Structure formats: structure tokens, C-alpha cells
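[1] Sequence and computational prediction follow.
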Amino acid sequence: MRESSLEVVRGDSVLLPCSFFTFSDFSSLNVIWTLAPFSSPKTPVQVIVFDHGQVIKNPSLIGRVHFTGLPFSADIILNDTQVSDGGIYRCMVNNPPDTADPGVGELLLSVLEPPSLPVCEWDGAIDMGGSVRLSCSVEEGVPPPKIHWKKVTPEEISLPINMEGRYPTPVRSSTVFVNLPLR
């Protein structure tokens, strides 16, 4: 393996490299790619196989996975990556009558997902001296996004409330600034 780990953004394509060296011709070449997904690492699944000239793909990956350089390379390309594609990929190459044990390489693939917009809410008494509970959550994102809070001065931003005392819809922002005037 030329790489030990790779990152890709969900929806993009990624090349998973696997090189090998053999003294034999390619008539008996066997290449097996498997994935131990993060969601179930003890249950690896077959991704794609090259066996005696025939390519067999996992049905769920048809149209998304391809060998790129057979028979000289066991590299594969994975298109339209999904978060579920993340995990440990293993490439096993065997080419009888080579007498060496099959070569096995491992590669960790992380599929990053941009975070969704945070949904932020607050409740409580906004009167002077009152207590307010602030909360923000993000439904999607790999790795999970971190939310940071910062107290600002009244000149920087005001509390989102209109003159009738009604509250607007939840604030949607990657950074939340809330001003609670203290006197």
C-alpha cells in the first residue's frame, strides 16, 4: 500500500492504491478487496474481486467501484463516496505459482461529510437577572462539528427578540453570539 490512510469528502471519488510484484504471468492473478466498515468492523464485506480474468463487484457498489490498472496494478477507484464507505480496506493479491504467501495491505478510508447548519434555540426569562438556557445541535457532519460559545459586548450583537416579545425562528449559524445585558 502506498498510503496507510486517506480522507475524501462525501460525493467525491478516491483512488485506493494497491501495488504488487510478481514473477509469474497474470493468468492466475487473484485480487480481493474487502472493507471492514466503521459501522460494523467485525463484519467485513467483499468490495471487488479479480479472479482469473473476471471482475466481480459487490452488488451495492456496482457503478461506483472499478479497477484502474489491472493486471499490472490492483488499484481501485471508488466514486460518489458515501459515509458508509468509511472503514478499513484490505487488498489481497495472490498469483500462483508464486510461492510467497498472498500479499495483504490495509488502508483506512475516512469519508468526511460537511456539517449541516446548526439549529440553535433558547428558553427562559430574558428579563434583567433572568436565566436563559442556550442550545445548539447539528444533525450531520463527519467528523462531528464542534460548537463554540462566546460572550460579546452589547455593541457587537443584540439578543434576537422583537418589540412584541415574540421570538424569531431558531438562529442558524456556525457560530452563535448571544448578548445578555448585565447591569
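    That came through fine. Numbering: from 1, shown residues only.
[2] rest of the way, CA atoms for contacts and neighbours
    OK.
[3] Quickly note the distance from Tyr84 to Glu113.
    Heads up, residue 84 is Ser, not Tyr. 11 Å (C-alpha to C-alpha, to the nearest Å).
[4] The two - which one has more neighbours?
    Glu113 (17 against 12; other C-alpha atoms under 10 Å).
[5] list the contacts for the more buried one?
    Val9, Arg10, Val83, Glu140, Gly141, Val142, Pro143 (C-alpha atoms under 8 Å, 6 or more residues apart in numbering).
[6] cutoff 10 Å now
    Val8, Val9, Arg10, Gly11, Gln82, Val83, Glu140, Gly141, Val142, Pro143, Pro144 (C-alpha atoms under 10 Å, 6 or more residues apart in numbering).
[7] In contact with the second one, which residues?
    By C-alpha under 10 Å, 6+ apart, the contact set of Val9 is Asp80, Thr81, Gln82, Val83, Ser110, Val111, Leu112, Glu113, Pro114, Val142.
[8] again, 6 Å this time
    By C-alpha atoms under 6 Å, 6 or more residues apart in numbering, the contact list for Val9 reads Val111, Leu112, Glu113.
[9] what about the nearest residue to it once chain neighbours are set aside, which helix or strand?
    What sits nearest to Val9 in space, not counting adjacent residues and going by C-alpha to C-alpha, 6 or more residues apart in numbering, is Leu112, at 4.6 Å. Assessed by DSSP states H and E, Leu112 sits inside strand 103-112.
[10] ok, and here's another one to check against it:
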Amino acid sequence: MGALSRAALALAALLGLSSAALEVHVGTGTVFSVEGQQAVLPAWYTSHSQKQLYVTWLLTKDGAQPFQILTYMEGEVKVRETELKPRVGFLYPIVTHNISVFINASRERDSGQYTVMVDVADDDNSARKNVGVINLTVLVPPAAPACQLHGDPAVGANVTLSCTSRKGKPSPTYEWQRAPPNLRFFFPPAQDHARGTLKLTNLSLEMSGVYLCVAKNRAGSANCSIALEVHSTSTKAVIAGAVLGSLAALATVVFFTQRLISYRRKKRDGQEEAANEIKEDAVAPKTPSWPRRAASDTISKTSTLSSIGGTRDRPYGAPPPSDTASVLTAATSYRGPPPRPAGRAPNFSPQASNGTAPRREPPAGPAALPPSSLARAGAVPVMVPAQSRAGSLV
């Protein structure tokens, strides 16, 4: 009986030496990482076995089903998740019992619950200590916020300054302050740290300046600024009047410029049309009529002229008469005195045979032109009374 007891104790001791309890340890249950930086999930296991090892890392997001991202079996590492494939891996060799995992260039969507499971061929895992859990949260710093002014910054009025950032994890808080040299901090209720608003009431000219907003969270911070210029109502009216006056002056200049251009265009077109009409409809100028002279000169002139009928008796080629050589009459039956020889002076007799006053003889002229030639030259037919050879009217 004692021999059997001793044999059982020896067998139990042998079995206890050959088997060791498997246990997985994690450095922390929660890991925070900043977007773009490396995230490390620390884990290791204890076991006295040197048998084959099997390691699996799982990821669970937002309550969904877990899926494999990384495995180690028979000395080979495999990445199961396509999105993490170029960025995930074991931090140390597996033989060191360190099964920590790194994630390079972490992203916000990498956040979730990571679970590691270890199995060894001859280790006892009945206590279910071969599992470790780590929660990863990737933080996102605030994006550069946008500062805005709401309201008219006139003296005595109220305005609101707002500051918002389009992303950030966790949600950023906002803090307004007046920039140096007039540094000033604001507190609730004037400032809302969660919404990023700052209310300024009963503005004065001294409240003008630069206001700075800082958006921050655990991952970092960013800021923006806005210049507040408080103006009086009179200044506003002067500015509005100046703007309106400038616009009116500009409109006047444009109006008169258009009128001047239109006037010059019409004037040029009119000159071109007049030049075209002169070129197309031009006629020969009229020959001026004889100027009027005293009655005695007219009688003396017409008494010596011959009618147009006598010109037909001259031979061809005779010299043309002057404009006083002959005058057209209604009836072409009167003829003037015969032409004098060339170079002979006119004969003046002191007394006429009938006792009348002496008469001045006109100089001899060339032969009279035909009526058609005189008409083309612009001569005008004149009606004169019949005369005797002595120059008296019949």
C-alpha cells in the first residue's frame, strides 16, 4: 500500500515537471496613439514547453465580428488583413516569448479591440489564461479651425466670434483670448468652450484688436485669429457716402465718354457720306452772267453788235469773237457794223450829218460764234431794239 502511494506520488511529480501552465500577459489594457505615429500593443506569454507554438491576433471594431489580422504558425508569419498588411507585424522574434505587435502610421480607423491567443502543443490551457485583450484608440489632433465674426461691430452693438475645427478625436475644446499687447482671457458665460463661441457686448473703440482662438485635445492643438475693428456710426456714414460718390463720378465719366465717342463716330460717318455724294453727283459750275453796267454803255455795246445770223457767212477757221462781238436777238435778222481792218484806229466825226451827237465806234472784233457754241459757253440771249447805222433807235 505504501509502495503504491509512493509510486503515485512519483508519477504525479513527473507529470507536474513535464507540464507547465500557459499564460498570456499584456502590458496595458488601453493604448493611445496619435494619428500618423506608430502604435505598439505590448504582450508576452509564459510556458516551459518548447513545442510548436501557435499565435493569433484578432481585431474587433464597433461590436462587429472579430477577424484575424496576424498569425504565427510553424515559424511563418502571415498578415490576414489587407489594409494593415504593409503596416503591421511582430515587434520582436517569437522565440523570446514576446508577442507584441506594432502598427505603423496609425489611422483613426485602426481603433478597436485587439485580442491575442497563444496555444502550445503540450501546455495546459484549461484555466483559459492564454488570451490577452488590448483596446487601441488612435487620437486625431484638431484641424486648423476657422474664425468668423457675426454681427456689425459698431459702437454699442453686440457681436459673436465663432471658432470651429472640422475634425479632431476626441472632440476639441476651444479657448478665446485677446492677443498681445492687450492680452486678455475670457470666461463663461461670455465664452463657450465646447461650441467655440465668444460673445462681446456693448462694443467700444477700445475693444478693437486681434482675437485668438485655440482648439486643442489630447492629440494636439491648432489656432486661428480674427481682427475686430469697432467703428462708429458716423464713420460708417462717411464711408458709405464716399463709396456712393465714387460710383456716381465713375458713372458720369463713362456716360460722357460714350457720348463723345458716339459724336465723333457720327461726324466721321457724315463726312464720309458727303465725300461720296460729291464724287458721284458733281456737276460743272455755272458760267456767271454779264455784270450790269450803265444804260449808255449797254446801248453803245449793243449798237455795234451784229446778230447771230451773220456768223454763218464767215469762212471756216475765222478767229472767235469776244463776248461783246454779237448778241442773240429774238429774230436773227439784225447785223452789226462790218469789222474794221486790223491796226486801224476808230474814226470819230465831230458832227453827224443829221446834226446829232457824235458816236463812239466800238473796236472791230472777231467773227461771231454760232449759237450752239455760244450756248455751250454760257451766253444768254438778249432782246435789243433795231438801230440805224447812225446809232439811233428806229
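    Sure, I can see it. What you see is a predicted model; the values in this text were computed from it and never measured.
[11] If you count neighbours, what's buried in the strand holding Leu112 of the first structure?
    Residues Val104, Gly105, Glu106, Leu107, Leu108, Leu109, Ser110, Val111, Leu112 are the ones in strand 103-112 of the first structure that count as buried (16 or more other C-alpha atoms under 10 Å).
[12] Helices of the second structure, start to end?
    For the second structure, the helices defined by DSSP state H occupy 2-18, 233-281, 295-304, 371-376.
[13] Need the winner for burial among those helices.
    helix 295-304 (a mean of 16; mean count of other C-alpha atoms under 10 Å).
[14] That one aligns to what range in the first structure?
    Counterpart in the first structure of helix 295-304 of the second structure, with TM-score structural alignment as the criterion, is absent.
[15] Against which helices or strands is that helix packed?
    Contacts defined by 3 or more C-alpha pairs under 6 Å, 6 or more residues apart in numbering; DSSP states H and E place helix 295-304 of the second structure against no helix or strand at all.
[16] Aligned to Cys91 of the first structure, what sits in the second structure?
    Correspondence of Cys91 of the first structure to the second structure, assessed by TM-score structural alignment: Val116.
[17] before we move on, what about Glu121 of the first structure?
    Under the alignment by TM-score structural alignment, Glu121 of the first structure pairs with Gln148 in the second structure.
[18] Next, count neighbours for that match.
    Using other C-alpha under 10 Å, Gln148 of the second structure is surrounded by 16 other residues.
[19] Do I have it right that it meets Thr164?
    No - Gln148 of the second structure is beyond contact range of Thr164, at 9.0 Å (criterion: C-alpha atoms under 6 Å).
[20] returning to that earlier point: quick one: map the residue nearest to Val9 of the first structure onto the second structure.
    Using TM-score structural alignment, the partner of Leu112 of the first structure in the second structure is Leu139.
[21] Spit out the contact partners of its match.
    Ser33, Val34, Glu35, Lys169, Ala219.
[22] nearest to Leu250 of the second structure, of those residues?
    Lys169 (54.0 Å; C-alpha to C-alpha).
[23] State the distance from the closest residue to that closest one other than its chain neighbours to Ala39 of the second structure.
    In space, and not counting its chain neighbours, Lys169 of the second structure is closest to Val140: 4.6 Å by C-alpha to C-alpha, 6+ apart. Distance of Val140 of the second structure to Ala39 of the second structure, given as C-alpha to C-alpha: 13 Å.
[24] can you check Val230 of the second structure too?
    Distance of Val230 of the second structure to Ala39 of the second structure, computed by C-alpha to C-alpha: 49 Å.
[25] and these two? which has more neighbours close in?
    Neighbour count, other C-alpha under 10 Å: between Val230 of the second structure and Ala39, Ala39 has more, with 23 against 19.
[26] What's that one aligned with over in the first structure?
    When the first structure is aligned by TM-score structural alignment, Ala39 of the second structure is paired with Val14.
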